[in-house]
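*Asks:* no sequence on hand, only this structure:
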């Protein structure tokens, strides 16, 4: 699957839906798109990784950097991860202790979670 990032608004949330692999080759484009959304003043960001086949340490670094930026501005950043392999990686790297992980975009954008 080819790498891509689509951005949509859902209530107070900006949702980035990522497809393909996030690795050393695609991480710069992912970072640029994510920081572009954050620089528009987005306070709440959901990153939907349910269509991501693979993510390496470069991609994980992009997620961590984005989390720092969003939180330093008083916002929130959440992940959506459906694939068991990706969920295992998120758990193994303890990213789930830094970022809230949800099973769906609807659950991640639920306003009662704010």
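*Replies:* Perfect, thanks for sending it. The structure presented is a predicted model; accordingly, all values stated were derived computationally and were not measured.

*Asks:* going forward, measure contacts between C-alpha atoms and count neighbours the same way
*Replies:* Will do.

*Asks:* show me what contacts the residue nearest the centre of the chain?
*Replies:* The chain has residue 47 as the residue nearest its centroid, 2.7 Å off, counting by C-alpha atoms, centre = their mean. If a contact means C-alpha atoms under 8 Å, 6 or more residues apart in numbering, then residue 47 has 15-18, 77-80 as its contacts.

*Asks:* now do 7 Å
*Replies:* When contacts are counted by C-alpha atoms under 7 Å, 6 or more residues apart in numbering, residue 47 touches 15-17, 78-80.

*Asks:* give me the secondary structure label for the closest residue to residue 99 other than its chain neighbours.
*Replies:* In space, and not counting its chain neighbours, residue 99 is closest to residue 78: 5.9 Å by C-alpha to C-alpha, 6 or more residues apart in numbering. Assigned state for residue 78: strand (three-state reduction, DSSP: H, G, I helix; E, B strand; the rest coil).

*Asks:* try this one next to it:
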């Protein structure tokens, strides 16, 4: 499966909606999309991972690096990881939790919550 990234802007937020598998082969595409947003002065980024079907350690590495980049430039990073129930729950959410890095991210259930300045992130 290939990976696609669709970029939109909503207020101060750049929303990168990622579709497909986030792995060793495709993770550089996501990394570049994040770097491009920052290069264009967009320091508030939402990564919509609700359509990511698979994520390996290289994908997690991109997410951790994105968090580091956004913090270094005074920006913000939010993830959309919908909770669909125990059996259907977000694959990315399970991988982040299993690796012990889920707590590093501000996670929201959907786009509306992620771009809402008043919304509180989901607990880890």
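*Replies:* It's in. These numbers come from a predicted model, not from an experiment.

*Asks:* give me the TM-score for these two chains.
*Replies:* Remark: TM-score between the superposed chains equals 0.91 [TM-score structural alignment, normalised by the length of the first structure]; 114 aligned residues with a C-alpha RMSD of 1.6 Å.

*Asks:* if we can go back for a sec, quick check: the farthest pair among the contacts of residue 47 of the first structure?
*Replies:* Longest distance between any two of the contacts of residue 47 of the first structure is 12.0 Å, between 17 and 78; criterion C-alpha to C-alpha.

*Asks:* higher neighbour count, these two?
*Replies:* Shown here are residue 17 of the first structure and residue 78; by other C-alpha atoms under 10 Å, residue 78 has more neighbours (23 against 19).

*Asks:* returning to what we had before: if I look at the residue nearest to residue 99 of the first structure, how far off is residue 6 of the first structure?
*Replies:* 16 Å (C-alpha to C-alpha, to the nearest Å).

*Asks:* now swap in residue 91 of the first structure and tell me
*Replies:* Residue 91 of the first structure sits 25 Å away from residue 6 of the first structure when distances are taken as C-alpha to C-alpha.

*Asks:* over to residue 19 of the first structure?
*Replies:* Residue 19 of the first structure is 9 Å from residue 6 of the first structure, by C-alpha to C-alpha.

*Asks:* so how far is the lengthiest helix in the second structure off the chain centroid?
*Replies:* If each helix of the second structure is counted by residues according to DSSP state H, the longest one is helix 57-72. Distance of helix 57-72 of the second structure from its chain centroid, counting by C-alpha atoms, centre = their mean, to the nearest Å, is 9 Å.

*Asks:* and if you look at stretch 94-104 of the first structure?
*Replies:* Chain-centre distance of stretch 94-104 of the first structure: 10 Å, with C-alpha atoms, centre = their mean.
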